[in-house]
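K.L.:
Please work out how this folds:
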Amino acid sequence: MTVSLTRADDADKQRAFLILLANPVVTAWTDPGGYGLVHRHAHTLGVWCARLGYQLAHLDQCYRLRRTPIAGTVAQPEGLPPERALLLLVLYAAACLDDHRDDSITLQELSDTVRLSAAGRGGWPYDPNLHRHRTLFISAMDWLVGQGVLERLTDDILREGWAQSGQGIGAGYRVHRDALVLFIDTGDVDLALRPPADDDDTRRQRLLRLMIETQALYPGELDDDDRSYLTGQRLRLAGFAEQMTGGTVESRADAIVLSIPPDRELPDSLLLGFPAASARDWAALAMIERIGAATEGSFRTLPLADVRRMAADVWADGGSRLTAELRESPAAVVAAVGHRLAELGLLRTSDDDWTLTPLAGRYRDAQLSTGESTGQIAGETTDETTRESGGQQMLMEGS
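P.N.:
Got it, this is the predicted structure:
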């Protein structure tokens, strides 16, 4: 009984830690269950954060994971960053909310304030008369709602009406100042600009950050000093990562990969979720297989001209079974697959070529099949994780 309770307690701590990784600001009104877990295990979480060189800040009913930079850098998860215009609107809105004295505000009111603030500083020209800018602004507000800074008080009707016409109040929000204070805290700016002292050994923190934040550490990309440290401390670092996340570390010569087990209570952003039962992911698997067969090494690079040729083959194989979007042209396959693999951290792109990361090797040797009689495309992956769960069949999305 004691062992069972201990395991359940460990699982709760790991879930709380993962919630912080996915949502650095956790509040009692955005995620009551997650906040309860973080609050209950705050001491242990503080110790774990210190291992990574992070800090766990607490104010009233809010917690924030502060990813303090080392020598101006942080471990940035693989994938596509948010649109720059969206981030600018989030920052402008947060700064304007800091000057707002009331406990509530409307969408239209905040939009007007942001427009004047951006124009007064000569910054990005936010124009709420443009539908695209209004849509971006609503996305920025949704971001702040997700961080607990704002809490919506009205339904979708007013907001959708404002997005379409720019008329009305748009929406009403409650302002949570405790979450706002943690969200806009600039106390780490100096750490981002200040180089570390010569006697500071940050190797453990930096490598552990890579392992946990990106879930894939590539020894070939490390300098000699870091690679030497990893050789001697690989098991210890893997043990820390598994203890804090509940995941499993797979160690290979070209990659150290952290696999987090599926959990419905965890945010989707922590789980790879690939391959899904979609035509796009079938095409992605087919491209991984073709590129892998035509290249060698850990990071498999192929010129963009060859990528387009392979995409044309995938497009021809799929034919009418593809979705309407993918049926447009081989270029549509290149765009859709490139975006999908990049957001998963399986692909790095440039103007001249595509490079599959070692993590993409998990999804090679897929047994793809075309269901001629049903007009469906299916595939069964053969990586270890999928085999253990009995395999995964992929069916076509409706076009």
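
K.L.:
CA atoms for contacts and neighbours, from now on please.
P.N.:
Noted.

K.L.:
Quick check: residue 51 touching residue 207?
P.N.:
No: checked against Cα atoms under 8 Å, the pair residue 51 and residue 207 is beyond contact range at 10.9 Å.

K.L.:
Settle it for me: which of these two has more neighbours?
P.N.:
residue 207 (24 against 16; other Cα atoms under 10 Å).

K.L.:
quick one: which helix or strand includes the more buried one?
P.N.:
Here residue 207 sits within helix 203-209, counting by DSSP states H and E.

K.L.:
outside of the helix or strand that that helix is followed by, which residues touch it?
P.N.:
Next helix or strand after helix 203-209 toward the C-terminus (DSSP H and E): strand 216-217. Contacts to strand 216-217, defined as Cα atoms under 8 Å, 6 or more residues apart in numbering, come from residues 207, 210-211, 255-258, 359.

K.L.:
Residue 319 belongs to a strand, doesn't it?
P.N.:
No: applying DSSP: H, G, I helix; E, B strand; the rest coil, one finds residue 319 to be helix, outside a strand.

K.L.:
need the contact list for the residue nearest the centre of the chain.
P.N.:
With distances taken as Cα atoms, centre = their mean, the chain has residue 269 as the residue nearest its mean C-alpha position (5.0 Å). If you count contacts by Cα under 8 Å, 6+ apart, residue 269 has them with residue 22.

K.L.:
try 10 Å this time
P.N.:
When contacts are counted by Cα atoms under 10 Å, 6 or more residues apart in numbering, residue 269 touches 21-23, 344.

K.L.:
same check, this time on residue 108
P.N.:
114, 128, 134, 159, 162, 166-172.

K.L.:
which one of those has the most neighbours?
P.N.:
For the contacts of residue 108, neighbours tallied by other Cα under 10 Å; top is residue 114, 26 neighbours.

K.L.:
chain center to the helix or strand encompassing that residue, what's the gap?
P.N.:
Residue 114 belongs to helix 107-120 when assigned by DSSP H and E. Relative to the chain's own centre, helix 107-120 is displaced by 29 Å; criterion: Cα atoms, centre = their mean, to the nearest Å.

K.L.:
all strands for the stretch 1-150 of the chain, in order.
P.N.:
Using DSSP state E, counting those that start in this stretch, the strands of the stretch 1-150 of the chain run over 25-27, 55-59, 62-66, 104-106, 150-152.

K.L.:
quick one more, to check against the first:
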Amino acid sequence: MKALTVNKRFEEQSAFVGLLTKPLVTTTNDGKLHRLVIRHQRQLTEWFRRLGYRLIIAGQIIRLHRTPHAGTIAAPYTSQPPRRRELVLTLLAAAACEERDSATTLQAISDQVRVITSLKTSPVTAYDPEQGPERSMLLLAVRRLESQGVLVRRTRDEEMLRAWEAARTGIGAGYDIDRAALLQFLDPHTVALALSAPTGGEQDLLAATRWSRMLRVLIETPALLYADLNEDDASYAASMAGRLAEAARTMTGGTVEVRGEGLVLILHPDHPWTADATLDWPKAAAASWVALRMCDAAGTIGQRSADGCVSLRSHQVDALASRLHRQHHADLTDHFKQRPERIRPAAEETLRDAGLLHVDDTGNWTLTAAAGRYRDPEPGSDWNTATSLMEDSE
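P.N.:
Sure thing, here's the model as predicted:
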């Protein structure tokens, strides 16, 4: 019985992490995750309720709605989010699928999107399939719907897709439409909460949702750091650190480090979807090494605060980049050797994506307390010969 209980909890935690990485699940886009969620839906519904999320199971469709609090959600920073045009075309492609019964083609979706956006009442820029970049963007949008299970491709010939993208020849690909998944793709209630303007009761709402908001940050982002919170939230999180850590451990099966500057969740490595929920960094790539070098050097010269953050003025950051180029010139790849001005932007983008850096409008740096986990990186002997470290692999 005990072994069965342990296995049941492992499956529940795996499904919980899986749904965080894939919030719309069908039998087609992830059959394994679908089976686990159906098997443990009662426990998963309760766990997501603690986060203020809604888990909807409608027939064979599973949808996790991340309900915003006061128009905000917890999400890791990314320097390269999906382009606005791609997201707009994704919604338009979904609308185009509404006009079909059970099957469609890439060309049919393209034609319908052109019709929708050519209307005088259309609030978006008209889609022009004669333009190659527009076709490429629509293809990205359709692939997004495919990954969500809304579209199920019936033709697997990639050459047909390439021919349509390059020259608009053929149908591109044929798809079955999962209308149940399409219905759950967007939730008007969630969208309205995300777009709603702040009201007079915003502070009361933030106070009432403080537990779920702090738990969201711990589970959804690299770390819950007190320095990133306002004074009330920071005091609350510090006083509830033990309970927050226990809740995160229970739901994810991971390990939570409770430190003076905040909490860090490390997911269980054996869960099937841990890799999808974990930032793949640092990588064996030049940009990662440059970022780690800059981070390490900044920690030695910056002004350290009581909460573990390190601050540098913009001119100090420029000086660090110049020193890195000068002192480690032989270790750098040609991308950075020939253009030293590339060092700072690469380091900033990499460290911000890793949740280790904040940059203000004037270029000043603030390294988070978590940056202290990364120390003194050294390049290997095959630094400039390993393919994985060359610029075209980044």
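
K.L.:
What would you report as the TM-score here?
P.N.:
Here the TM-score for the pair of chains, by TM-score structural alignment, normalised by the length of the second structure, is 0.87; 379 aligned residues with a Cα RMSD of 2.6 Å.

K.L.:
coming back round to it: spatially, which two of the contacts of residue 269 of the first structure are the most separated?
P.N.:
23 and 344 (18.1 Å; Cα to Cα).

K.L.:
quick one: residue 61 of the second structure from residue 22 of the second structure, how far?
P.N.:
Distance, residue 61 of the second structure to residue 22 of the second structure, by Cα to Cα, to the nearest Å: 12 Å.

K.L.:
Also residue 310 of the second structure?
P.N.:
Taking Cα to Cα, one finds residue 310 of the second structure at 35 Å from residue 22 of the second structure.

K.L.:
Out of these two, name the residue with the larger neighbour count.
P.N.:
The neighbour count for residue 310 of the second structure versus residue 22, taken as other Cα under 10 Å, is higher for residue 310 (23 against 19).

K.L.:
List the residues that contact the equivalent of the more buried one over in the first structure.
P.N.:
Residue 310 of the second structure maps onto residue 300 in the first structure, with residues paired by TM-score structural alignment. Neighbour list for residue 300 of the first structure: 288, 291-294, 347, 354-358, 360-361 [criterion: Cα under 10 Å, 6+ apart].

K.L.:
which ones among those residues are found in strands?
P.N.:
347, 354-356 (DSSP state E).

K.L.:
ok so, going back, between the contacts of strand 216-217 of the first structure, which is nearest residue 100 of the first structure?
P.N.:
Nearest to residue 100 of the first structure, judged by Cα to Cα, of the contacts of strand 216-217 of the first structure is residue 210 at 38.2 Å.

K.L.:
The closest one - how many residues pack around it?
P.N.:
Number of residues near residue 210 of the first structure (other Cα under 10 Å) recorded here: 20.

K.L.:
What of residue 190 of the second structure?
P.N.:
When neighbours are counted by other Cα under 10 Å, residue 190 of the second structure comes out with 16.

K.L.:
hang on, it is in a helix, isn't it?
P.N.:
Yes: counting by three-state DSSP, residue 190 of the second structure is found in a helix.

K.L.:
Quick check, it in contact with residue 65.
P.N.:
Yes: the pair residue 190 of the second structure and residue 65 qualifies as a contact (Cα atoms under 10 Å) at a distance of 7.2 Å.

K.L.:
Between the two, which contacts overlap?
P.N.:
Joint contacts of residue 190 of the second structure and residue 65 (Cα under 10 Å, 6+ apart) are residue 54.

K.L.:
tell me the secondary structure for residue 175 of the second structure?
P.N.:
strand.

K.L.:
That one -> the first structure?
P.N.:
Per TM-score structural alignment, residue 175 of the second structure is aligned with residue 173.

K.L.:
hang on, isn't that match packed against residue 148?
P.N.:
No: with contact defined as Cα under 10 Å, residue 173 of the first structure does not count as touching residue 148 (11.0 Å).

K.L.:
of the two, who's got more company?
P.N.:
When residue 173 of the first structure and residue 148 are compared for neighbours, residue 148 comes out ahead with 25 against 20, by other Cα under 10 Å.

K.L.:
Please report how far that one lies from residue 333 of the first structure.
P.N.:
38 Å.

K.L.:
Please apply the same query to residue 237 of the first structure.
P.N.:
On the measure of Cα to Cα, residue 237 of the first structure and residue 333 of the first structure end up 39 Å apart.

K.L.:
higher neighbour count, the two?
P.N.:
Legend: neighbour count by other Cα under 10 Å for residue 237 of the first structure and residue 333, higher for residue 333 (25 against 20).

K.L.:
Please check the contacts of residue 300 of the first structure and keep the buried ones.
P.N.:
288, 291-292, 347, 354-358, 360-361 (16 or more other Cα atoms under 10 Å).

K.L.:
Next, give me the two most distant ones among these.
P.N.:
Using Cα to Cα, the pair of these lying farthest apart is 354 and 361, separated by 14.5 Å.

K.L.:
Test my guess that residue 266 of the second structure contacts residue 222.
P.N.:
Yes: the pair residue 266 of the second structure and residue 222 passes the contact test of Cα under 10 Å, sitting 8.7 Å apart.

K.L.:
which neighbours do these two share?
P.N.:
residue 278.

K.L.:
These two: which has the busier surroundings?
P.N.:
A direct count of neighbours by other Cα under 10 Å for residue 266 of the second structure and residue 222 places residue 222 higher, at 22 against 19.

K.L.:
which residues does that one contact?
P.N.:
Contacts of residue 222 of the second structure (Cα under 10 Å, 6+ apart): 75-77, 263-266, 278-279, 353-356, 370.

K.L.:
what residue of the first structure takes the place of it?
P.N.:
Aligned counterpart of residue 222 of the second structure in the first structure: residue 215 (TM-score structural alignment).

K.L.:
can you give me the helices for the stretch 51-200 of the first structure?
P.N.:
Along the stretch 51-200 of the first structure, counting by DSSP state H, counting those that start in this stretch, helices occupy 84-99, 107-120, 131-146, 156-165, 177-183, 189-193.
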